[in-house]
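Undergrad: Sequence plus the predicted model coming up.
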Amino acid sequence: MNRLRHIIEWNVFGVCTWLGEKMGIATSTIRKYFIYISFLTMGSPLIIYFFVAFWMNVRQYIWFRKRNPLRY
């Protein structure tokens, strides 16, 4: 079960995990409220979710480029 959970977290960008670590809230609580809000608003929080996922990937790429000056 933990292996499946780990695979799912890595494949869905880890936004809820990142947000939970930043805010000090349990990841499962954030996921639960995200699902509830998505049902109530007919999926509009998905736009915010994908934006944050995109921003996390861009930020990671920029941070990696700054860390490694030998890379072209």
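TA: Yep, that arrived. Numbers count the residues shown, from 1 in each chain.

Undergrad: all contacts plus neighbour counts: C-alpha atoms, from now on.
TA: Will do.

Undergrad: mind listing the helices in the protein by residue range?
TA: In the chain, the helices defined using DSSP state H lie at 2-11, 15-23, 27-40, 45-67.

Undergrad: Most tightly packed of these?
TA: helix 15-23 (a mean of 16; mean count of other CA atoms under 10 Å).

Undergrad: then this one, side by side with the first:
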Amino acid sequence: MKLFKLIFEKHFFGVSSWWGSKLGLKSSLIRLFFIYGVFANSFTILIYLIMVFILKIRNHFKYKRKSVFDL
């Protein structure tokens, strides 16, 4: 079962584990929230995909300071 969770988390972008680490919650609770949200309305899928997009490109928007040695 743990292997399945690792494979699932790796292939489904790691959004729930990222939010779990930031909020201090279990990632299974966050996954459950998204699953119930999808059944309640389809807007949750859009929110999830936006979070995936942000997680994938967030490193490109961080400002990198130039080193003194780059001058």
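TA: It's in. A quick note: this is a predicted structure, and the numbers were derived from the prediction, not measured.

Undergrad: wait, Gly37 of structure 2 sits on Thr44?
TA: Yes - the criterion here is CA atoms under 8 Å, and Gly37 of structure 2 meets it with Thr44 at 5.6 Å.

Undergrad: what do those two both touch?
TA: Residues touching both Gly37 of structure 2 and Thr44 (CA atoms under 8 Å, 6 or more residues apart in numbering): none.

Undergrad: tell me, what residue is most central in structure 1?
TA: The residue lying closest to the centre of structure 1 (CA atoms, centre = their mean) is Val15, at 1.1 Å.

Undergrad: which residues does it contact?
TA: Tyr49, Val52, Ala53.

Undergrad: so who does the last one touch?
TA: So that's Ala53 of structure 1. Each residue near Ala53 of structure 1 by CA under 8 Å, 6+ apart is listed here: Phe13, Gly14, Val15.

Undergrad: and if we set it to 7 Å?
TA: Contact partners of Ala53 of structure 1, counting by CA atoms under 7 Å, 6 or more residues apart in numbering, are Phe13, Val15.

Undergrad: again with Ser44 of structure 1
TA: Per CA under 7 Å, 6+ apart, neighbours of Ser44 of structure 1: Ser38.

Undergrad: let's go with 6 Å and repeat that
TA: Neighbour list for Ser44 of structure 1: empty [criterion: CA atoms under 6 Å, 6 or more residues apart in numbering].
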